[in-house]
Each structure stands twice: as C-alpha cells, then as structure tokens.
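In: Give me a 3D structure for the following:
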Amino acid sequence: MRALTIDHSAPGHLALNEIPDPKPRPHQALVRIHTFSVNHGEAAFVVPSGEEGTVPGWDAAGVVVRAAADGSGPAPGTRVVTIGPTGAWAELRAVDTEFMGTVPEGAELGAAGALPVAAGSALRALRRLGPILGRRVLVTGASGGVGRFAVQLAARGGAQVVAATSDPANGDALTRLGAHEIVANDALKSIQPVHGVIDVVGGPQLVDAYDTLAPHGTLVAVGHSSGAGEEFPFGALFGDGGRHDRSLTTFFLLDDADGLGADLGWLASLVARGELDPQIGRRDDWSRTGESLAALLAREVAGKAVLDIPLEPAGR
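Out: This is a model prediction of the structure:
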C-alpha cells in the first residue's frame, strides 16, 4: 500500500512510499482510508519528532474491507470514522473496533474524517464540566479545530457560550456557530464568572481563564497550542473571596476510550443531519499534506484541514 511516512531528510519530514499492508489483530478491522484530517499537534510535535519510517495520523474515515476476527465492530462495506495513535495517513489502516464509529448516509466521508480528535475532545471535555444547561461556558482558542466544535456542542447543550479568540475578525463566524459572547484573549479578566472552561491554548491564557471560574467551576485543559508553560501567581489557588472549590483537570482523548466509537458515530450523525458544521477550512490531495501542516502551524486554516486519498491507479 501507499503511505506517508516520517522521513527527516524529506521536505516537511514526510515522504510517500510503498510499505507492507497492516496486519490487523483479532480486535481490529482493516479499513480502506478515503480521507483524513490533520491536527495542530501533529504539525507541531508528531511529524517533526516522529520515528523514521513510521506512519503518523490520528483521524481518518473510510470503508471496512475486512471485519475484526473476534466478531466485534462493523461488517465489510461499512463506512466508518476512525481514530488511533498512528496509521491514518495511509491507504489501509488496522483500527481497534472500539475506536471507530459508523458514518450514516448523508455524511460525506471528508466531513466525518474531520471529527475524531477535535470534535471528540470537545464533546468529552464538555462532559467533564457536568450539566451546562443555562450556565456560562468559556472556550479559549475558539477559532481553532477543537474550539469551533466546543462552541457548537456547548451551545447545543444549552450553555451560554463565551468564545475567546486572538482575532476579532473571527467574531461573526463564532456567533454563527452558537457563541453568545466574543472576547479577546487579553480581556479574559474583564468577563463575568463562568461555570466551566474548555482551554485549548495553555500558558498565561489558561491562568487567566482559570481566574474566571465561579465557585464549583471546572477548567478542562484540552490543548496547549501556545507552547508556553503555566505560572500561577501567589493567591490564584486560594479558596477565599468567592473562589471556593474550583478545579483544573487534564485531558487526553485516547485515554478516555470507553464508548468513543459510539460518540464518533453520533457526531457523524449530527453532520449528516446538518446539525454540526465540520468547519473544513482547507481541503486537498494527500500529496500536499506537508503544505497543510505548514498552514496549520502558520494559523492560516480556519477550522480543519482535510486530505483526500485518491483511488489506486488502474493497473497497479
């Protein structure tokens, strides 16, 4: 099969090569990948520092060509959205059946492929906040991949959504996605208290976002796009002065796997019904994956970047 592999001698650290087909374990299905999406973390960390010759990639969608030997998971011919720690940027992928969801008719595979890390993280991080109906929820990095899904899903859950962005020009788009209030990153200290925070930025902005929490509120640290560390000033973690029982929790999607496949299928069903916008900001042939990764790092992509794998040429 063809696959994009880590090659630190190649431009962008990636090369398109012929490699052996994957050999699924009993609990894995073999999936023909049609499309995949790339994430900021892959651009910033996975590809530049990946092991030579490995196939990277977390998010992909395609069609099952061989069902799992243990009888779990979907039958051959089923359209699926998949997630895993590696292997998405290839024509074939062996996927744990607990890490795949069925894509219903009406959901385009490219849209489904944009979902796993970004929408899955947004959904499960919001659950960490507890009930959000009628409560204020702050989303930092709201213009990014995770942030745009968090805004939509929080609004769907009945929250009053406060969207923080570095670019005021994103305000209208975030309002259309469901945000009720737009705030600049450097103005977080001026907003009214919130019940919960979905933070995908980290660094000083996480510190400021934590300070917005009302009593019993929770901040979920989902991403770290700033690349900066956090330093809390003395007193920031005191519980007096109306700041009692506030919490900060870390999050990693692949360590929260129970029921993840069903969640991915549900998210795909929302896309199929037009109730969730996948926010595809860039789409291209997979031969231009390196360009998409560079565009993500330069913050030139509004939402998700999706790459399509063309069918194998005839006669091969």
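
In: Only C-alpha atoms from now on, for both contacts and neighbour counts.
Out: OK.

In: How about Leu293, nearest residue that isn't a chain neighbour?
Out: Of all residues not flanking Leu293 in the chain, Ala43 sits nearest, at 5.1 Å (C-alpha to C-alpha, 6 or more residues apart in numbering).

In: which residues does Ala214 contact?
Out: When contacts are counted by C-alpha atoms under 8 Å, 6 or more residues apart in numbering, Ala214 touches Pro193, Val194, His195, Gly242, Arg243, Arg246.

In: what about the fourth one, is that helix, strand or coil?
Out: Under the three-state scheme (DSSP: H, G, I helix; E, B strand; the rest coil), the conformation of Gly242 reads as coil.

In: Find the helix or strand that the closest residue to it other than its chain neighbours is a member of.
Out: Nearest-residue entry for Gly242: Pro215, 6.4 Å, with adjacent residues in sequence omitted and distances by C-alpha to C-alpha, 6+ apart. Assigned by DSSP states H and E, Pro215 belongs to strand 213-221.

In: buried ones in that strand?
Out: Leu213, Ala214, Pro215, Gly217, Thr218, Leu219, Val220, Ala221 (16 or more other C-alpha atoms under 10 Å).

In: Quick check: the residue nearest to Gly242 touching Phe238?
Out: No. Pro215 is beyond contact range of Phe238, at 11.6 Å (criterion: C-alpha atoms under 8 Å).

In: Give me the common contacts of these two.
Out: His244.

In: ok, Arg176 - contacts?
Out: So Arg176 contacts nothing (C-alpha under 8 Å, 6+ apart).

In: run this one through as well so I can compare:
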Amino acid sequence: MLALVADPNAPAGVRPDRVAPPRSRPDQALVEVRHVSMNFGELKHLAGRQPGAVLGYDASGVVVAAAIDGSGPPVGARVVAFGPGAWAQRAAFAIADLAEVPPGVDLAGAAALPMAGMTALRTLRAAGPLLARRVLITGASGGVGRIAVQLARRAGAHVVAAVGSPGRGEGLAELGAHEVVTGLDGIEPVDVVLETVGGAHLVAAWNLLRPGGNLQSIGWVVDEPAVFPPNSIFSPGPARTLHSFGDATAVGPDLAVLVGLVAAGELSPPVGWRGGWERVAEAATELYGRRVAGKVVLDVPVADGAVSVAEG
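Out: Model (predicted):
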C-alpha cells in the first residue's frame, strides 16, 4: 500500500512510498483511510523520525476489518481515528481511539478533528467551569484555536482570540470570539488562558491571569525559552496555576463528542487547506509559513479493492 513516510532528503521531509500493510492487534480495527490531517508539531519534529517511518496521527475512513476481540464498530462503519501511522491507505487504530462518524458529517471535516479537537476539549475541560469567565486563546487562528473558540463560547465564556496579524483573525468572530486581538497588549485580565505559542508569549499570557486564574500550556511553535523575571510568578490572593498538556490516551469518547457536535451544527471543523496527498510538500510549506487558517486536510488515493461507502 501507499503511505506518507519520513525522508530527510524529500521536500518538507515527507514523501509517498510503498510500505507493508499494517497488522492489527485484537483490540484494533483496520481502517481504509480516506482523509488525513497534518499538525504543525508533526512536521516540526520530523528530524527525530526514522527514515521510512509512516507518519501522522489524524485520519478518517471506513472500517475494513473489525477488531478481533469483538469490540468497536463493524465493517463498513465510517470512523474518525487517532493513532500512529495514520498517513497511509490503511491503518490500524485501537478501538479506544476511534469513534463512528454520524450520517451527514463529512469525512474530510472529521479528519481535522482528532489532535486539535481533543486538545481543545481536554484543556478547556481541565480549566474548570467557563460560564461568564474570560478565556484567552492564543494562536487562535490555528486548528486548536479555532475549535477552542467555538467550544469556549458554547460553554458560556467571554472569548478573547489572540492572533499574530490582523489577517489571521478573519472568521474568528463568526466562530464565537467576542474579541479578536493582534498580540497581547492592552488585554484586560482573564480567568483562563489556552496558550499555544510558547516563549515570551507564554510569559506575557501568564501576566494577564487574574488571581486564581489558570493557564493551559498546549504548544510551543517558537524556538525560544519562556523566561520569567524574578518574583514574576508571585501573586497575592488565590494561586494562579500553569498546567502542561500531553494526554493523548483513549481519545475515542472525546472524538464521539466532537463529531456529535458537528452533526448537531454546533461545531465547524477547522479545514483551512485541502488537496490530494501528492501535494504534501506544498501543504507543509503553507503550514510552516503560517498561511493556513486552521488545519491541512489531505485526500488519500483510493487503494485497490477499496470499500464503497458514501462519505456524506
């Protein structure tokens, strides 16, 4: 079968190649992949991947072999999934890491949800009740940010979406942001921060927290440290807290929540760029250049003997 593999000599470090089909464990379903999505971090850390390794984590498609242990969806079910080796014509996913896609939900849109969606959902959940609280989302034009804006607004928060340039803020008010700002200067104190940039940006966001506030450190797209001046983390009153995020286990129930919200018309998948996976180098260049508002989705070429299932 075909897959996207790591190659340090290829444009963007990725190229299609033929690889052996995956072998499923008893608790895994074999999925014919129709669409995959790319995350900035996956590309940023390609140097650490073994040449020839099948890449990616986000996918949607159709089950072609159900889990041997009897769990999970049957053959023919449309699913969204999260797991290593996703950028391939077929991939094996743990039943705990996939969810059925409701009728009417586009598989391409579903593919944009796994990593970004579960990150936004889990960090907002960890921040506690959001009703009437001020929530700052940095890097709000990205995949995590665009989903977080929608989920925070739905939870009753006053949403402040911070972006790097005015053009990056397009569409965020329509998704639910009450304020769309460029940079962090002049923002009134907030109760919660979802911080996706890192470096000095993280320090500036920390300084915007009210007493008792909570900062969720999600990503680090800049190559610089976060330097806190002496005594800058001191704050009178209730403690401010900073939490890391990295829990990507058993994401299936959260994926079910996300595609359920899409089906109900309460969440719009953040697809900012879509094309065939033969354009992977072009897509990676756009993503690296911060020219994609949301997620990159790649359409996977149909494998021989593919299951015929409607995508809509």
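
In: Could you pull out the strands in the stretch 51-200 of the first structure for me?
Out: For the stretch 51-200 of the first structure, applying DSSP state E, counting those that start in this stretch gives strands covering 59-66, 79-83, 92-96, 100-102, 136-139, 160-165, 181-184, 194-199.

In: For the residue mapped onto Ser166 of the first structure from the second structure, which residues are in contact?
Out: By TM-score structural alignment, Ser166 of the first structure lines up with Gly164 in the second structure. Gly164 of the second structure makes contact with Gly139, Thr182, Gly183 under the criterion C-alpha under 8 Å, 6+ apart.

In: Run those past the first structure and keep the common ones.
Out: Of the contacts of Gly164 of the second structure, the ones still in contact in the first structure (both residues aligned by TM-score structural alignment, their matches' C-alpha atoms under 8 Å) are Gly139, Thr182, Gly183.

In: which one in the first structure is aligned with the last one?
Out: Structural correspondence for Gly183 of the second structure with respect to the first structure (TM-score structural alignment): Asn185.

In: Burial check on whichever residue in the first structure pairs up with Arg122 of the second structure, number of neighbours?
Out: Aligned by TM-score structural alignment, Arg122 of the second structure pairs with Arg124 of the first structure. Arg124 of the first structure has 19 neighbours, counted by other C-alpha atoms under 10 Å.

In: nearest residue to Arg124 of the first structure other than its sequence neighbours?
Out: Leu253 (7.8 Å).

In: repeat for Asn39 of the second structure
Out: Lys295 (7.2 Å).

In: of the kept ones among the contacts of Gly164 of the second structure, closest to Leu4 of the second structure?
Out: Closest approach to Leu4 of the second structure among those (C-alpha to C-alpha): Gly139, at 27.4 Å.

In: right, and Gly265 of the first structure touches Glu105 too?
Out: No. Contact between Gly265 of the first structure and Glu105 fails when scored by C-alpha under 8 Å: they sit 11.6 Å apart.

In: Looking at these two, which is more packed in?
Out: Shown here are Gly265 of the first structure and Glu105; by other C-alpha under 10 Å, Gly265 has more neighbours (22 against 12).

In: Name the secondary structure element that contains that one.
Out: Gly265 of the first structure belongs to helix 260-272, assigned by DSSP H and E.

In: so where is the helix or strand following that helix in the second structure?
Out: Beyond helix 260-272 of the first structure on the C-terminal side, the first helix or strand identified by DSSP H and E is strand 280-285. The aligned range for strand 280-285 of the first structure in the second structure is 271-276, by TM-score structural alignment.

In: same check, this time on stretch 20-33 of the first structure
Out: Against the second structure, stretch 20-33 of the first structure falls on residues 20-33 (TM-score structural alignment).

In: before we move on, what about stretch 294-308 of the first structure?
Out: Against the second structure, stretch 294-308 of the first structure falls on residues 285-299 (TM-score structural alignment).

In: so how far is Ala10 of the second structure from Gly265 of the second structure?
Out: Counting by C-alpha to C-alpha, to the nearest Å, the gap from Gly265 of the second structure to Ala10 of the second structure is 40 Å.

In: Correction: the previous question concerned Arg122 of the second structure.
Out: 35 Å.

In: Show me which strand runs longest in the second structure.
Out: Using DSSP state E, we find that the single longest strand of the second structure is strand 28-38.

In: average gap between that strand and the first structure?
Out: Compared with the first structure after fitting, strand 28-38 of the second structure deviates on average by 0.5 Å (mean C-alpha distance after the TM-score superposition for the first structure).

In: now the angle from that strand to strand 58-65?
Out: 150 degrees (axes from the mean of the first three to the mean of the last three C-alpha atoms, to 10 degrees).

In: Mind giving me the packing neighbours of strand 28-38 of the second structure?
Out: Packing partners of strand 28-38 of the second structure (3 or more C-alpha pairs under 8 Å, 6 or more residues apart in numbering; DSSP states H and E): strand 58-65, strand 90-94, helix 107-111, strand 295-299.

In: right, and these - which one's nearest Val80 of the second structure?
Out: Across these, Val80 of the second structure has its closest neighbour in strand 58-65 (4.2 Å, C-alpha to C-alpha).

In: what angle do that closest one and strand 295-299 make?
Out: 30 degrees.

In: which residues are in contact with strand 58-65 of the second structure?
Out: 29-38, 73-83, 86-87, 107-108, 110-115, 307, 309.

In: The aligned partner of Leu151 of the second structure in the first structure and Val47 of the first structure, how far apart?
Out: Taking TM-score structural alignment, Leu151 of the second structure has Leu153 as its aligned residue in the first structure. Distance from Leu153 of the first structure to Val47 of the first structure, counting by C-alpha to C-alpha: 30 Å.

In: And for the residue positioned nearest the centre of the first structure, nearest residue in space, chain neighbours not counted?
Out: By C-alpha atoms, centre = their mean, the first structure has its centre lying nearest to Ala118, at 1.5 Å. Using C-alpha to C-alpha, 6+ apart and skipping the chain neighbours, the partner closest in space to Ala118 of the first structure is Val146 (4.3 Å).
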